[in-house]
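>>> everything below, folded, please.
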Amino acid sequence: MKIDLSGKTALVTGSTAGIGHAIAKGLASAGASVVVNGRTQGKVDAAVAALAKAVPGSKVRGVAADVSTGAGCKSLVAALPDVDILINNAGIFEPKGFFDIPDEDWSRFFEVNVMSGVRLSRAYMPGMLKRNWGRIVFISSESALNIPKEMIHYGTTKTAQLAISRGLAEMTRGTAVTVNSVLPGPTMSEGVETFVRDLAKQNGQSVEEAAANFVKQHRPTSLLQRFASVEEIANMVVYISSKEASATNGAALRAEGGIVQTIA
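Model (predicted):
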């Protein structure tokens, strides 16, 4: 299978680093015109330059906007009125005990992880339906199904993404627009790598030992028995964004290494 996204414009929110950056690279490699998004102009410019170097001849540009706010989403849509592929990737996480999570954190997590995708889908989906082609992908998490006791607020927002994704998919009936979610498991992004390095230092271990022990201790049901790479997650997203994935709609696609112990 050769995925060709030539002629398609893709927006990846939160794509200056991590999974989002890998997705942007994958889409650009498939021929899409990719728009990188982040909160600061400096990071956006650096990410665009890195992608242009990694994928010679690619069409990549950036828009700096804070998608956790209504104003930020509005400015992003003003700069980019239409897209064919929307990847709702922007998100935050933080381990914190339930009794220590104040209302402000609940609101912040909901704004970043949920409302960013709500606002942008509301802005871009009508155009997709009118053109009769489009892809919306929410980057959720296995934590949407296995709510982590150390991050209940995070898990709640990831479950909400699944509900929104499925609800939007119901609105595409009979069209060539699809809406799906992708559920990564533990993934070695830049932020997670820093976390693992700190663990290794605290416990007098190598980074590899700390990563392996984390999976065994906190995700013991993993069949992969390691962190996934950002590229492994991006591969799933690029496929589901393609014309070849036309029969997959309203799905929650797991890329979590078999952590979730279910056959469906």
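
>>> drop to CA atoms for contacts and neighbour counts, all remaining ones
Noted.

>>> now the helices for the stretch 101-250 of the chain?
In the stretch 101-250 of the chain, the segments counted as helices under DSSP state H, counting those that start in this stretch are 103-110, 116-131, 152-170, 190-203, 207-218, 230-240.

>>> need those helices in a markdown table (columns: distance to His21 and mean neighbour count).
Output for the helices of the stretch 101-250 of the chain, formatted as a markdown table (distance: least, CA to CA, whole Å; neighbours: other CA atoms under 10 Å):
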| stretch | distance to His21 | mean neighbour count |
| --- | --- | --- |
| helix 103-110 | 21 | 14 |
| helix 116-131 | 17 | 18 |
| helix 152-170 | 20 | 21 |
| helix 190-203 | 11 | 15 |
| helix 207-218 | 22 | 16 |
| helix 230-240 | 9 | 20 |
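
>>> Ala64 contacts Arg39, correct?
Yes. The pair Ala64 / Arg39 is scored as a contact, 5.3 Å apart, by CA atoms under 8 Å.

>>> comparing the two, which shows the higher neighbour count?
Remark: of Ala64 and Arg39, Ala64 carries more neighbours, 21 against 18, as counted by other CA atoms under 10 Å.

>>> another sequence for comparison is provided below:
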Amino acid sequence: MDLGLQNKTAFVSGSTKGIGKAIAIELAKEGVHVLINGRDDDEVERTVREIKSAYPATFPQNAAADIVDIRQREALFEKYPQIDILVNNMGIYEMMQYEDVDDEVWETYFRTNVLAANGLSKFYLPKMLEKDFGRIIFIASEEAIMPSGQMPQYCMTKSMLLSLSKSLSKLTIGKDVTVNTIMPGPTLTEKVQQIIEGMYANEEMTFSEKEKDFMTTNLPQSEIQRFIRPMEIGRLAAFVCSPYASAFKGSPIRMDGGMVPTIF
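Now for the predicted structure:
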């Protein structure tokens, strides 16, 4: 399906791996010129070359920067002052007990998962409103609305993104600019796969068998009983960025594999 995104420019934070990379690839498939972001310049450059090789009609570019650092964000804005699509994907997570989460950890998660995304949005949203086209997507999690208790510092930030997205959407009234949030469920990123492989390091099992056993034992509430693939999130994000999704405004869009047991 042609999503009508040819020659748009998209900045995807944290796009050298995982969900961010999958979103960048799916956008490139639609003819979008993607700005690849990460802190490691070599990783960013490899991803740029990979996408350029696969989609030679597009012009992916290196947007390496630590977007938590205000000065590096400002340098990024000078280099890329205009974009059509902003995907706030970059984030950190770790299993932690509440009693181990001190103020420094709370602040680190807030600055990384919320303030960095807000800083990008605050710069690019007015420009999108001025030209009457733009898409901003925040990548949250099912943990935003169904905290497991295993990552309180992470869940807090993802819930904040839902509120921020709704607040920013209120500024787009009457404009062809949308601000939405995608809430993936458990997704098979590189990091997650490494964790699963490590858990079953002494077992003679295929990865499919490991995945099935893990889901049955640890995530029985999942209705698909497998990890969501990053490509699935990528395709959803590409659609939400398209002109066909212009009626999504301030929406929390779930792709959680049935993890959330409630209607709302």
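
>>> got a TM-score for the two of them?
Here the TM-score for the pair of chains, by TM-score structural alignment, normalised by the length of the first structure, is 0.96; 264 aligned residues with a CA RMSD of 1.4 Å.

>>> coming back round to it: please identify every residue contacting each of Ala64 and Arg39 of the first structure.
Residues within reach of Ala64 of the first structure and of Arg39 at once, by CA atoms under 8 Å, 6 or more residues apart in numbering: there are none.

>>> out of the helices of the stretch 101-250 of the first structure, flag the one nearest Ser140 of the first structure.
Among the helices of the stretch 101-250 of the first structure, the nearest to Ser140 of the first structure by CA to CA is helix 152-170 (5.1 Å).

>>> check the mean deviation of that closest one from the second structure.
Once the two models are superposed, helix 152-170 of the first structure sits on average 0.5 Å from its counterpart in the second structure (mean CA distance after the TM-score superposition for the first structure).

>>> same for that helix, what does it pack against?
helix 103-110, strand 134-139, strand 177-184 (3 or more CA pairs under 8 Å, 6 or more residues apart in numbering; DSSP states H and E).

>>> in terms of secondary structure, what does the shortest one contact?
In terms of contacts (3+ CA pairs under 8 Å, 6+ apart), strand 134-139 of the first structure is packed against strand 85-88, helix 116-131, helix 152-170, strand 177-184, helix 230-240.

>>> try it again with 10 Å
strand 9-12, strand 85-88, helix 116-131, helix 152-170, strand 177-184, helix 230-240, strand 252-255 (3 or more CA pairs under 10 Å, 6 or more residues apart in numbering; DSSP states H and E).

>>> out of these, nearest to Ser143 of the first structure?
helix 152-170 (5.0 Å).

>>> so how far is that closest one off the chain centroid?
13 Å (CA atoms, centre = their mean, to the nearest Å).

>>> swap in stretch 177-197 of the second structure?
Worked out by CA atoms, centre = their mean, stretch 177-197 of the second structure lies 7 Å from the chain centre.

>>> residues in the first structure aligned with it?
Alignment of stretch 177-197 of the second structure against the first structure: residues 177-197, by TM-score structural alignment.

>>> any idea which residue sits dead centre in the second structure?
The centroid of the second structure falls nearest to Asn89 when counting by CA atoms, centre = their mean (2.7 Å).

>>> that one contacts Ile67, doesn't it?
No. Counting by CA atoms under 10 Å, Asn89 of the second structure stays clear of Ile67, with 11.4 Å between them.

>>> Asn249 of the first structure and Asn180 touch, don't they?
Yes. Judged on CA under 10 Å, Asn249 of the first structure makes contact with Asn180 at a distance of 5.8 Å.

>>> out of the two, which sits in the busier spot?
Asn180 (27 against 23).

>>> wait, what's in contact with the more buried one?
87, 135-140, 161-162, 164-166, 168-169, 237, 240-241, 248-253 (CA atoms under 10 Å, 6 or more residues apart in numbering).

>>> cutoff 7 Å now
Taking CA atoms under 7 Å, 6 or more residues apart in numbering as the criterion, Asn180 of the first structure is in contact with Ile136, Val137, Phe138, Ser165, Asn249, Gly250, Ala251, Ala252.

>>> now the helices and strands packed on helix 152-170 of the first structure in JSON lines, with distance to Leu5 of the first structure?
Below are those laid out as JSON lines (distance: least, CA to CA, whole Å):
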{"stretch": "helix 103-110", "distance to Leu5 of the first structure": "32"}
{"stretch": "strand 134-139", "distance to Leu5 of the first structure": "12"}
{"stretch": "strand 177-184", "distance to Leu5 of the first structure": "15"}
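
>>> right, and the helices of the stretch 101-250 of the first structure - which one's nearest Gly57 of the first structure?
Closest approach to Gly57 of the first structure among these (CA to CA): helix 230-240, 18.5 Å.

>>> could you name the helices and strands sitting against that closest one?
Judged by 3 or more CA pairs under 7 Å, 6 or more residues apart in numbering; DSSP states H and E, helix 230-240 of the first structure is in contact with helix 18-29.

>>> 8 Å instead?
helix 18-29, strand 134-139, strand 177-184.

>>> mean deviation of the last one from the second structure?
So the one you mean is strand 177-184 of the first structure. Mean deviation for strand 177-184 of the first structure: 0.3 Å (mean CA distance after the TM-score superposition for the first structure).
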